[in-house]
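In: Sequence and predicted model, in that order:
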Amino acid sequence: MKVLLTAVDSKFIHSNLAVRYLKNFTKDLDYEGKIKEFTINDREGRILEEIIKEKPDVVAFSTYIWNVELISRIANLIKRVDSNIEILYGGPEVSFDSRSFLQNNVGEYVIEGEGEKTYRDFILYKLGKMKLEEVRGLHYKANEIVHSNEKRPLMSMEEIVFPYEEGEDLSNKIVYYEASRGCPFNCKYCLSSTSHGVRFLDIDRVLKDLMYFINKKVRLVKFVDRTFNCNSKFAMAIWDFLINQDTNTQFHFEISADILKPQEIELLANAPKGRFRFEVGVQTTNDEVLRNINRFVNFSDIKEKVLEIDALRNIDQHLDLIAGLPGEDYESFENSFNDMYEIRPEEIQLGFLKLLKGSSMREDADKYGMEYSPYPPYEILKTDKISYEELLKLKKVEEMVDKYYNSQKFKLIIKYFEEKFDKPFDFYYSLGMFFEEQGYFNKNIGNVEYYKVFLDFNELALKESNKYLKEIVRFNYLTYYKKRGLPDFLRSEMDREEEKSIKEKLREEYSFKEHHLEKFSMNIELYMSKDELVEETTYYLFNNNNEYIKLDNI
């Protein structure tokens, strides 16, 4: 018997944890379990072809909000090609309306909740060693009637197997790992609020697992633990271990900043720069709205700890906001954005509330006048406090923040514009509206054009001169992108004779195969250090490592 454990990831760089758990939890059984991974950008025809080519007896799909509609279509196509192939679904998107999902989709089985033990029993059933009705946690369809077996209790963490294989190629992948399951908090928008308590793997087991990633030189390991630092002793043991390793692997943790303890911050101060990355769910800086979603914390407490981490200068922080939360209007979200922007994290994620199946947020939808899409990902459309049109405005802001702020490649240019607006939100909103007016949201534009947008925005929307901005944009561009073949709008006024003369003076000291010479009509360093715009001829060398050298006495 052959089961094709099938994942449809949101991006190529992602790896699916669930199918690996299932395969390794059953590797001692007498069947063939094979993992097949695709992405939501793959053509339906290609996915179907690859699945049929494997000649499976059962196709097991890992379903989430981002892939369930595609999976439903693929399952339908599979049945049309070969009705003998059975379909098994599992994952969070089918765990809260399993009966309804199975009734309304092709296929024979749905696993509800944690999948490892249910999947193992399912395989035993297929091998003739168990009865179908004995497989706890399974829903199945017989003669178009859906039957539901007894629910399965949560498994012991000691039973969880390591999901990765020794010979597996994990290069260029984001590798996911969990050291615990569950969450101590009950945020209404989160599926973790539907189960209580947190279960932890044995710490020695975790450290052994992490050495696997380090030895394989994995680029990024992302812990999927909902609140990694909810157990201080456990978190500190892992951080201490990773701090003392000789590795370039980066580790990403989702933490609750407000519960960080002084001894944890003291330990984190020892981490090599870039070793850790923290994701902090701020969601809103409005304390009343935080209460509405069962987050009993004040933004001031979160901010205090985030700033303490920032002061260490060795950990990147990714801060999240959610638009459309109950009780938050447009003005409140603006304030939340400006409050969070003041912290200057490395990344700001603006998300939009999703009323997930099984979350208690759905139960409050009428109370707060919430209208949301009935289709995955169930995103908010409007509430009694914020309109659909206002949410559309925030989407424009989100795109500008993601492209320009989060890329970290436009810092000098952003600095120039921030000084022209009263609040950071106003800048990103104005830039987003300019993008809309120019039609940029409806076409693909290249890296060079993303820089030119600022010159057009300054000239057409703000009605200001590009005298200094052009120099700032050019300098910013040269610190990140290729130095030769600059587009016309970024070229300096240095003529060939002047360039040749300067290079002759410097040829013994610098190789011009590795360095690029540029002339500027303003003092860039003075602007960077003191915000002063001073007209002055200056020269810089830019190398292939995105470093620059100011040339004096030229």
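Out: It's in. Worth saying up front: this structure is predicted, and the values here are computed from it rather than measured.

In: Only C-alpha atoms from now on, for both contacts and neighbour counts.
Out: OK.

In: From one end of stretch 233-252 to the other, what's the distance?
Out: Taking CA to CA, to the nearest Å as the measure, stretch 233-252 stretches 18 Å from start to finish.

In: That stretch: which residues count as buried?
Out: Under the neighbour-count criterion of 16 or more other CA atoms under 10 Å, stretch 233-252 has F234, A235, M236, I238, W239, L242, I243, T247, T249, Q250, F251, H252 buried.

In: go on, stretch 46-63?
Out: Judged by neighbour count using 16+ other CA under 10 Å, the buried positions of stretch 46-63 are I47, L48, I51, P56, V58, V59, A60, F61, S62, T63.

In: residues in contact with stretch 508-522?
Out: Residues outside stretch 508-522 that contact it (CA atoms under 8 Å, 6 or more residues apart in numbering) are 468, 471, 483-484, 492-494, 499, 503, 533-544.

In: before we go on, here's another structure to hold up against the first:
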Amino acid sequence: MKAVLFALNAKYIHSSLAPWCLLAGVEAAGPAGVCAEVREGTVNEPERDVLARILDGEPDAVLFSCYLWNIRETLRLAAAVKAARPGAYVVLGGPEVSYNAGEVLAENPQVDYILSGEGERSVPMLLASLAAGRKPEEAAPPIPGLCARGFLSAPCVEEGAPPSPYAPAYLENLRGRIAYLETSRGCPYACAFCLSGRCGKPRWFPLEQAKRNILTLARSGAHTVKFIDRTFNANPAHANAILAFILKHYGRDIPAGVCFHFELAGDILREETFALLEQAPPGAFQLEIGMQSFCEKTLAAVRRKTDTGVLKQNIRRLVAMGNMHVHIDLIAGLPHEDLRTFGESFNTGYALGAQMLQLGFLKLLHGAAMREEPEEFPCVFSEDPPYEVQKTPWLLPEELDVLRVAEDALERCYNSGRFLETAAYAMAAAGLSPFVFYCRLGAAGARHGTANIPLDDYTAFLYNWCAALPGIDKACLRDAMVRDRLATNSTGRLPQCLHVTDALLGRAVKRLAQNPATAPLPGVRRGVALLYGARQVVFVDYTQKNPVTGRYLLHTRSIDNLFTE
């Protein structure tokens, strides 16, 4: 029997670990008469191309990994596979079908079986049964997590460590894409909006296995190795051992420039972990910390155990280290959070100074308590993926729209790193809180139609909008925008809205070049501009970005002193 283990990724840069885990399970079990291989595609590819890739070699079974971002395309592909090869078995698995298997089977006649939960053991058992011509429902011992019409099983949760998916074929397939690594499964929390707590109690895989896998992936050519442990520091000893191992080998067995990404619970960080994180070379670590909300009533309602005071203190401490990109999350649409209290959470999170503040929207996932307990968590949400919240007892649809346009402004100005100084100046000068600033900017952007305009056009829009705010000095605003553009655009060119014809600029460029302390580096592009509010000349040599902020280093000299030095 020929089996294809298939995953549809959101983008090419993403690689899917799931089918390789399943392949490792098949190869470890060695079911008789079964030959399996992994194939991948992206949701942006033409369906006919992806289908041809799946059907190449005329497989007898196709197993799809199903997620929130690919379920619609996956179900269409499954139907196309069944139409092209009616005798082939179509099997689904993954979080998007594990908790609603009966519904999926009833609505999709092209699907023969669903494997709910972990699949390293159940996939080879299913394929062995099909290869032998036996009904999987009658297998002895039973196939864990197997679901068929009239036959449903609970999601499979294993106890031991799965076989390693990092075979040579996986590494060859990476081709520089993001590599994913798990050193544990399960989550110690039971948040009502999340599925991770449904995956059993946390279990940590052997440290020696984790260390081998770290070295393997770091040497694979991947620029980013992302740990997918749901709470990486839930076991401090395990987390610290891994951090210490990476630091010991970084720049030697681990190539310099590889970035490791971890998801942490910020309020349970220990001193030993802080000490290790502080030693990381700039850009070697990225930290993602899910705050979700700072409203205590909201956190209690969604069963999220967080000491918000300690969380804020620890995030500030991590950001102050300056050697790591820190990413923090908020979720709009949670219980007991209206526009006012969400704004308070937003302002609190923004003030922590992380490099990214992600404003996400509640998604009612199959299997999550917030979807399965509507009496306790009343809200209206989209029936189609990604099941995003549309209305709650605390947030009206039009208020959610306010937050959506604020998210767009936040992404363009802050999370992109492009207009950090502009936003900071405008908020301070106009006396606006971050939440009010981004809500108003987002609304203006929506009216102006800024969704897909070029960067120079957005710069002009942002300048004009900020210039109309009370308390704004246009020269100081231009200074901030010039600094932002020079720090983030390696052409050194300013857009027309910031361009000023001034003979003094040419004299300043010449003077900088004559001074050995400020002369440009040979063969390196330089950007130079005049700052009229500060009476300075600013210049930047485009050699290397800061690996944490993604910005180039700016230098300034007083215009009054430049010609007397």
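Out: Right, received. Where do you want to start? Owing to the predicted nature of the structure, the values given are computational and were not obtained by experimental measurement.

In: which two from the buried residues of stretch 233-252 of structure 1 end up farthest apart in space?
Out: Between any two of the buried residues of stretch 233-252 of structure 1, the greatest separation by CA to CA is 21.2 Å, found for F234 and T247.

In: quick one: contacts for R362 of structure 1?
Out: The contact partners of R362 of structure 1, taken as CA under 8 Å, 6+ apart, are L355, L356.

In: Tell me the spacing between it and S373 of structure 1.
Out: Between R362 of structure 1 and S373 of structure 1 the computed distance is 12 Å (CA to CA).

In: what about stretch 401-410 of structure 1, start to end distance?
Out: With CA to CA as the measure, the ends of stretch 401-410 of structure 1 fall 11 Å from one another.

In: what range in structure 2 does that stretch sit on?
Out: Per the alignment by TM-score structural alignment, stretch 401-410 of structure 1 matches residues 410-419 in structure 2.

In: can you give me the offset of that stretch from its chain's centre?
Out: Relative to the centre of its chain, stretch 410-419 of structure 2 is centred 16 Å away, using CA atoms, centre = their mean, to the nearest Å.

In: Likewise for stretch 200-219 of structure 2?
Out: Relative to the mean C-alpha coordinate of its chain, stretch 200-219 of structure 2 is positioned 21 Å out (CA atoms, centre = their mean).

In: what residues does that stretch touch?
Out: For stretch 200-219 of structure 2, the surrounding residues in contact (CA under 8 Å, 6+ apart) are 157, 159-161, 166, 171, 179, 181, 183-188, 225, 238, 241-242, 245-246, 253-255, 258.

In: Check stretch 404-411 of structure 2 too.
Out: Residues contacting stretch 404-411 of structure 2 (CA under 8 Å, 6+ apart): Q358, L359, Y438, C439, R440, L441, G442, A443, G445, A446.

In: Then stretch 167-184 of structure 2?
Out: 12-17, 20, 24, 202-207, 210, 213-214, 217, 220-229.

In: repeat that with 7 Å
Out: 13-15, 17, 20, 202-205, 210, 217, 220-229 (CA atoms under 7 Å, 6 or more residues apart in numbering).

In: Give the buried subset of the residues you listed as a ChimeraX selection command.
Out: Those of these that count as buried under 16+ other CA under 10 Å are selected in ChimeraX with:
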select :14,15,17,20,202,203,204,205,210,217,220,221,222,223,224,225,226,227,228,229
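
In: Inside helices: which ones of the contacts of stretch 167-184 of structure 2?
Out: Taking DSSP state H as the definition of helices, the contacts of stretch 167-184 of structure 2 contribute W20, A210, L217.

In: Of the residues you listed, which is the nearest to Q286 of structure 2?
Out: Closest approach to Q286 of structure 2 among these (CA to CA): L217, at 16.4 Å.

In: Quickly note the distance from the residue mapped onto the closest one from structure 1 to F234 of structure 1.
Out: Aligned by TM-score structural alignment, L217 of structure 2 pairs with F213 of structure 1. Here the criterion is CA to CA. By it, F213 of structure 1 lies 19 Å from F234 of structure 1.

In: And for F12 of structure 1?
Out: Between F12 of structure 1 and F234 of structure 1 the distance is 32 Å, computed by CA to CA.

In: The host helix or strand of I348 of structure 1 vs structure 2, mean deviation?
Out: With elements delineated by DSSP states H and E, I348 of structure 1 resides in strand 347-352, which encompasses its position. Per the superposition on structure 2, strand 347-352 of structure 1 and its aligned residues are separated by 0.8 Å on average (mean CA distance after the TM-score superposition for structure 1).

In: residues in structure 2 matched by that strand, start to end?
Out: In the comparison with structure 2, strand 347-352 of structure 1 aligns to the range 356-361 (TM-score structural alignment).

In: Run through who's touching the matching stretch.
Out: 326-333, 350, 388-389, 407, 415.

In: Let's have those residues in CSV, adding distance to L455 of structure 2 and neighbour count.
Out: Formatted as CSV, the entries for those read as follows, by distance: CA to CA, whole Å; neighbours: other CA atoms under 10 Å:
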residue, distance to L455 of structure 2, neighbour count
V326, 25, 24
H327, 24, 20
I328, 25, 23
D329, 26, 17
L330, 26, 22
I331, 28, 20
A332, 28, 24
G333, 31, 26
Y350, 24, 19
E388, 29, 18
V389, 31, 21
E407, 17, 20
N415, 15, 19
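
In: nearest to Q496 of structure 2, of the residues you listed?
Out: Comparing every one of the contacts of stretch 356-361 of structure 2 with Q496 of structure 2 (CA to CA), the shortest separation belongs to N415, at 24.0 Å.

In: List the ones among the buried residues of stretch 46-63 of structure 1 that fall in strands.
Out: Taking DSSP state E, the ones among these that sit in strands are V58, V59, A60, F61, S62.

In: Nearest residue to the middle of structure 1?
Out: Nearest to the geometric centre of structure 1 sits Q349, at 8.4 Å (CA atoms, centre = their mean).
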